[in-house]
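S.K.: sharing a model prediction with you, sequence too.
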Amino acid sequence: MSLTYNQLVAMLAVVDSGTFERAASRLHLTQSTITKRIQELEASMGFLVFDRSKRQAILTPQGEQFVSQARETVASFDNLASFTSEGRAIATLVRLGVTELSSLTWLPRFLEASFAAGPDVQFELTIDMSRNLHSSLETGELDLIVVPEMPFQSNAHVQPIADVEITLIGKPGLVPSGKILEISDLQDFNFITQGRTSGFSKSISEWFANYGINTRHSVRVDSLHAMVGLAVAGRGLCITPREYLVPLINSGRVTELLTRPRLPLLKYCVVHYPSPHEALFSRVASDIRRAVDFKKPYFT
């Protein structure tokens, strides 16, 4: 029985995802197919790659040595397969997930610059709530995500990229100009927040809870623009990235509510999991880190 490319890909998917079940989901195969390919690979090599006595997919000593060679082999095969008959590389598809704030600020400029630098990478975009993006990354439906910090699996590659200042905004005249509110003063206000799949809203609610504040949600909405509009209409306070709204704050169309202490910074990162395309994903992650600017709206 000979060793095949599909067997190597299945093995690396198990290693990178941690279980046979997640590997099957990542490759859109059944778990029995993954198991069969691993068994065939082990039969071809004459040794066990995984220690079957453990609940998770733990490599044997021989398996650990084999995996590093397998990664190089799969990467080399993918590079060869990407060339056309004219000797040009076919663009590699990268499935990128971002939150709405990215799509309204740095992302369009990043895509323009990426294409101008050379169309060797094409992006398939998903714009969604951070926790949905995280779930899609873990199941292999996305390759990279740009989200606020949250708990990731221990093998995730996480690059911090920006600290985003957040603030409270509301209807003009809601509080006297320049007045600094204590956190306890916010107990009687209604809040306009993103939905339950927003990692940002979850972390902010937890931060308020540390001060004994149970934020009352008068409206849950997944659109940043809709949240701001509802705040201006007097439906509640909106917790939002500050720099993005500075023109609106300076114009007097919304009121910024200053608090003591100030709201925490929102720490964004770019994340991907180990993959046969490790070099490419690391390069794209570094490009994103250099390009990110949440302070400047794209449409100005």
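M.R.: Arrived safely, thanks for sending.
S.K.: from here on, contacts and neighbour counts on C-alpha atoms
M.R.: OK.
S.K.: tell me the spacing between the residue at minimal distance from the centre of the chain and Met11.
M.R.: The residue lying closest to the centre of the chain (C-alpha atoms, centre = their mean) is Ile145, at 2.7 Å. Distance, Ile145 to Met11, using C-alpha to C-alpha, to the nearest Å: 24 Å.
S.K.: which strand or helix spans the residue nearest to the centre of the chain?
M.R.: strand 144-148 (DSSP states H and E).
S.K.: what does that strand contact?
M.R.: Strand 144-148 has contacts (C-alpha atoms under 8 Å, 6 or more residues apart in numbering) with 94-99, 102, 130, 133-134, 137, 199-200, 266-273, 281, 285.
S.K.: first-to-last residue distance for stretch 13-22?
M.R.: Note: stretch 13-22 ends 8 Å apart using C-alpha to C-alpha.
S.K.: and the strand holding Ile145, how far from the chain's centre?
M.R.: Put simply, strand 144-148 sits 2 Å off its chain's centre (C-alpha atoms, centre = their mean, to the nearest Å).
S.K.: this is the comparison structure:
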Amino acid sequence: MAQFNFKHVQAFVTVADLGNFRRAAERLNTTQPNISNRISQLEHQLGDRLFDRDAGSVLLTRKGAALLPHGRAILRAVDDMVQANGRADLFDGVLRLGVSELVAQTWLRPFLMRFKEAFPAVDVELTVDLSANLTRALAERDLDLTFQSGPFDIAARRELPLGQSPYVWVVAAGQPGLPDPLTARDLAAQPILTHARGTAPFLQLEQHFRDAGCPARLVPSSNIAACLHLAMDGLGLACLPAAMVADPIAAGRLRRIDYGWTPEDLAFAARWNNDPTPPYIRTAADIAQGLFPPEG
């Protein structure tokens, strides 16, 4: 019987996914020589090369491509065995999680607490960034899982819809009254605090006021929480996700503005590429789905 073991198969699948021995070593918390040795030992036991190596890349051979689904099946079977044993604490490692700012500002904390209860030995390495950047990081396998809003210009292997978050117009509670009914020209005369330039909400706002014949004074920011605080300080109107402004409205620091148009609701999804999918990734996505939509 062949003498290779779980670590050999794990190294094989990880190198195949990442296309790089160094990155595979980082993912598996070991050294590049260890990964190289595991692959060499596996190739020796199987009697064939699994990868073609050159200075710039690592590519599967025909034999490697044929064996990869079987390697994934072995990893999946091991995870299934541990899960069937009912011992979630036996799963360890790091979940590299990327979230958009709305998630970070609303339901991230309860998510992290519930995930820690479910998988106490799995640490979470957190990245908060623009959705477009999260999409690229996920595609490049720098992240294992993202909670982000669309549209997505790069497909993921797995997606779980989380829900939608609408937008509302707000202004500082103490700011002088605005005309009623409110027109596009009334809004365009004020600084409008919103998402970063180039994002879907920014582009929709820009197009809306252009179509109305009154280009707006848009004030974009890559930090949407900064827009929220500037709005509370009376430094402009804001068009923000309802979940972010619910507490300031309840506390009397902001008030809603009645205007008949907003950008499209943000549609959120949990997204991942891992194959096989470790149970803690799928559980994390399920927890997120249970927390969405956030209050407000």
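M.R.: Received, thanks. What you see is a predicted model, and the numbers here were worked out from it, not measured in a lab.
S.K.: rewinding a little: following the strand holding Ile145 of structure 1, which helix or strand comes up?
M.R.: Once the chain leaves strand 144-148 of structure 1, the next helix or strand it forms, by DSSP H and E, is strand 157-164.
S.K.: which residues in the stretch 1-150 of structure 1 form helices?
M.R.: Counting by DSSP state H, counting those that start in this stretch, the segments of the stretch 1-150 of structure 1 that form helices are 5-17, 20-27, 31-45, 61-81, 100-104, 107-117, 130-138.
S.K.: for those helices, give me a markdown table that also has distance to Arg289 of structure 1 and mean neighbour count.
M.R.: Below are the helices of the stretch 1-150 of structure 1 laid out as a markdown table (distance: least, C-alpha to C-alpha, whole Å; neighbours: other C-alpha atoms under 10 Å):
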| stretch | distance to Arg289 of structure 1 | mean neighbour count |
| --- | --- | --- |
| helix 5-17 | 23 | 21 |
| helix 20-27 | 26 | 20 |
| helix 31-45 | 35 | 17 |
| helix 61-81 | 24 | 14 |
| helix 100-104 | 12 | 18 |
| helix 107-117 | 10 | 14 |
| helix 130-138 | 18 | 20 |
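S.K.: could you dump those to CSV with distance to Pro241 of structure 1?
M.R.: What follows is the helices of the stretch 1-150 of structure 1, written out as CSV (distance: least, C-alpha to C-alpha, whole Å):
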stretch, distance to Pro241 of structure 1
helix 5-17, 33
helix 20-27, 33
helix 31-45, 42
helix 61-81, 40
helix 100-104, 8
helix 107-117, 16
helix 130-138, 15
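S.K.: and Asp51 of structure 1, which of those helices is closest to it?
M.R.: Comparing the helices of the stretch 1-150 of structure 1 against Asp51 of structure 1 with C-alpha to C-alpha, the closest turns out to be helix 61-81 (9.0 Å).
S.K.: distance from the closest one to structure 2 after superposition?
M.R.: Once fitted to structure 2, helix 61-81 of structure 1 is off its aligned match by 4.4 Å on average (mean C-alpha distance after the TM-score superposition for structure 1).
S.K.: who does that helix touch, helix- and strand-wise?
M.R.: With contacts taken as 3 or more C-alpha pairs under 8 Å, 6 or more residues apart in numbering; DSSP states H and E, helix 61-81 of structure 1 sits against helix 5-17.
S.K.: residues in contact with the helix it packs on: which ones?
M.R.: 20, 22-23, 26-27, 34, 37-38, 40-41, 57-59, 67, 70-71, 74, 138, 155, 273-276.
S.K.: swap in 6 Å and give it another go.
M.R.: Phe20, Ala23, Arg37, Leu41, Pro274 (C-alpha atoms under 6 Å, 6 or more residues apart in numbering).
S.K.: stretch 28-40 of structure 1 now?
M.R.: Under C-alpha under 6 Å, 6+ apart, the answer for stretch 28-40 of structure 1 is Gln7, Glu21, Ala24.
S.K.: again, only this time at 10 Å
M.R.: When contacts are defined by C-alpha atoms under 10 Å, 6 or more residues apart in numbering, stretch 28-40 of structure 1 is touched by residues 1-4, 6-11, 13-14, 19-25, 27, 41-46, 48-50, 139-141.
S.K.: ok, the equivalent of Arg282 of structure 2 over in structure 1 to Thr126 of structure 1 distance?
M.R.: Aligning on TM-score structural alignment places Arg282 of structure 2 opposite Ser282 in structure 1. Ser282 of structure 1 sits 19 Å away from Thr126 of structure 1, going by C-alpha to C-alpha.
S.K.: equivalent analysis for Ile192 of structure 1, please.
M.R.: For Ile192 of structure 1, the distance to Thr126 of structure 1 equals 24 Å [C-alpha to C-alpha].
S.K.: next one: Leu181 of structure 1
M.R.: 38 Å.
S.K.: let me see the ranges of the strands in the stretch 151-300 of structure 1.
M.R.: Per DSSP state E, counting those that start in this stretch, the stretch 151-300 of structure 1 carries strands over the ranges 157-164, 166-170, 180-182, 190-193, 216-220, 237-241, 255-260, 266-272.
S.K.: right, and those - which one's nearest Leu80 of structure 1?
M.R.: Judged by C-alpha to C-alpha, the one of these that comes nearest to Leu80 of structure 1 is strand 266-272, at 23.6 Å.
S.K.: angle of that closest one against strand 166-170?
M.R.: 120 degrees (axes from the mean of the first three to the mean of the last three C-alpha atoms, to 10 degrees).
S.K.: re the thing from before, what angle do strand 266-272 and the strand holding Ile145 of structure 1 make with each other?
M.R.: Relative orientation of strand 144-148 of structure 1 versus strand 266-272 (the same axes, to 10 degrees): 160 degrees.
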